[in-house]
Each structure stands twice: as C-alpha cells, then as structure tokens.
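Asks: Structure of the sequence below:
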Amino acid sequence: MSSFGKVIGAALGLAAVVTAVMLIQRGNVLGKMWAITYEASSTGNQPISITFQETRGRYPGEDRSVKEHTLPAVQAPWSKEVTVFDGKEARVTVTPPPGGTAGCRILLDGKKVLVENTSAPDKPVVCTATP
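Replies: Just a heads-up that it's a prediction; the model follows:
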C-alpha cells in the first residue's frame, strides 16, 4: 500500500472514531429525556382550560428550561406529546367547565400511566410526575 493509501486509511479510521464518539455523546443527551403524553377530559366532553409544562431544548447548547403553556378553552378530550428531561417535573392542570369535573393523566412513552386524577365538581385537577 502506498503512503497516500495509508494516510487516507488512517484519516477514515479517525473519522469513524470521532463520529462514534459524537453519536454516543448525543445519545447520552437524548437518553436523559422522556417522551410524555398529557391527557385531559371533562364531564360531557365540555371545553376545559389546560396548563402544561415541557422542556424546551433537546441538544447541547439549547435552552433546557421548563416552559409552561396555557390553553384557555380546549375541547375535551385533549392530549399532547411533549419531552421532559430526567429529573424535571411533568405537570398538567385541567380546569373543568362550570358544574363539571375534569380528569388528567400523564403517560410515559404513550403507554405507561404515571399518574391519573379526577377533580371534584368545579375544581381544577393536577397531575404531576417526575420521570
């Protein structure tokens, strides 16, 4: 093999190692996040008010703070998929229609129920979980 071939081979080997390290580091960052599904319901599927949290950024260098969203009038039933960093709280609050009740659930990976609650009449219900 020529000197040029050896240099190319070494460069390709180094590129493969660097790529593998970057993928492992990126996987560790993504591995610390959880796929969360919020679900909300109300008596008679009447409109509800919802407040929920999610983590902003997913990658290094991005803002990883928790962002809160408020939806003042949503038709029930409602669901939303978000991401939450490991150790951060997942939270959804559901306010029922006048005279009604509301329910909430938090699912991990769209399947495992982490928490499920139902409100008293005219009272908000809160579901929280820390995955």
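Asks: only C-alpha atoms for contact and neighbour calcs from this point on.
Replies: OK.
Asks: Would you agree residue 29 falls within a helix?
Replies: Yes: counting by DSSP: H, G, I helix; E, B strand; the rest coil, residue 29 is part of a helix.
Asks: tally of neighbours for it?
Replies: Residue 29 is flanked by 14 other residues according to other CA atoms under 10 Å.
Asks: Report the separation between it and residue 85.
Replies: Between residue 29 and residue 85 the computed distance is 9 Å (CA to CA, to the nearest Å).
Asks: and for comparison, fold this next one:
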Amino acid sequence: MKTFKKYYAFPASPEEVYLAMTKAISIQLWTGAEAEFTEEVGAEFSFWDGDIVGKNLELDFGKKIVQQWYFGEDTEPSIVTIKLHADKKGTSLEFVQTNIPEEDFDEFTAGLNEHYFGGLQDFFEEE
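Replies: Down below sits the predicted model:
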C-alpha cells in the first residue's frame, strides 16, 4: 500500500473551494458527470458513475475534508485528507491519500491529477 501527497493551488478562497468539493451541483459541474454527494458526516458518495466512491468522515467548513475512499472489499481503508489554506493567490490545497493499492497507484494518481484536480482547477480558472 502506498501514500500519495500533493499540493494544488486554486485562485479562489478556501470557502469557495470547500463548497465546490461538497455540493453535488458544483461537483457535477467540475467533473462533467453525475455525482451523488451529501455534505454530512457518515454519508456515502459517488463521482463519475462510481469510479470514486466513499464515505465522509470529517467535514470542517473551509478548512478540512476527511473521507474514506473504497478500493475494494479486501483492502485496508484508504483515507483521503484535504486541508485548505488561504494564501496570497487564493487557496493552497494539501491532498493526502493513504493505503492506495500498489498495483493501482500510478494509474490512480494520474487520474487524480488529470481529472479530479484538473477538473477542479478548470472550474476556478479565471476568464
């Protein structure tokens, strides 16, 4: 099992980034696909028709999102921790995900960068 950690920058406030990541309608806009998401601890969610599924563990408005993402029945829980920090240009987002199966790591992290965070960055790009 591997851990992935990366920082991303967004030209928006931490509160705006948080809302984009926790409101179903916003998630659908930046993913371009159906999303099932309820901003509630314990609620399960699904993005991209089930490509990413999990459960909310902790939600701290504008500051932190902690989720469990499912990789399969027989793997250890994969915990995603997203911390939002205000900076001069908007928001610095710290993403940490633990227990990514080794055989999925390269493809999964490439998808995170291109689709998950790429879509979110496109959502906030200034015209």
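Asks: TM-score of the superposition?
Replies: TM-score for the superposed chains, counting by TM-score structural alignment, normalised by the length of structure 2: 0.30, backed by 63 aligned residues with a CA RMSD of 4.6 Å.
Asks: How about residue 46 of structure 2, nearest residue that isn't a chain neighbour?
Replies: residue 53 (4.4 Å; CA to CA, 6 or more residues apart in numbering).
Asks: Pull out the buried positions in the helix or strand that the one you found is a member of.
Replies: For residue 53 of structure 2, the host element (DSSP states H and E) is strand 52-60. Neighbour counts over strand 52-60 of structure 2 (16 or more other CA atoms under 10 Å) mark 53, 54, 55, 56, 57, 58, 59 as buried.
Asks: any idea which of these is closest to residue 122 of structure 2?
Replies: When the buried residues of strand 52-60 of structure 2 are compared for distance to residue 122 of structure 2 (CA to CA), residue 53 wins out at 22.1 Å.
Asks: pretty sure the closest one is touching residue 69, no?
Replies: Yes: at 5.8 Å, residue 53 of structure 2 counts as touching residue 69 under the criterion of CA atoms under 8 Å.
Asks: returning to what we had before: in terms of secondary structure, what does the very next helix or strand once past the strand holding residue 53 of structure 2 contact?
Replies: Using DSSP H and E, the next helix or strand after strand 52-60 of structure 2 towards the C-terminus is strand 64-69. If you count contacts as 3 or more CA pairs under 8 Å, 6 or more residues apart in numbering; DSSP states H and E, strand 64-69 of structure 2 packs onto strand 52-60, strand 78-87.
Asks: Help me confirm that residue 108 of structure 2 is found in a helix?
Replies: Yes: Residue 108 of structure 2 forms part of a helix when assessed by three-state DSSP.
Asks: Next, count neighbours for it.
Replies: Burial of residue 108 of structure 2 is recorded as 15 neighbouring residues (other CA under 10 Å).
Asks: now swap in residue 83 of structure 2 and tell me
Replies: Count around residue 83 of structure 2 with other CA under 10 Å applied: 20.
Asks: what helix or strand is residue 18 of structure 1 on?
Replies: Using DSSP H and E, residue 18 of structure 1 sits in helix 3-31.
Asks: Ok, residue 6 of structure 2 next?
Replies: Element membership for residue 6 of structure 2 (DSSP H and E) is strand 2-10.
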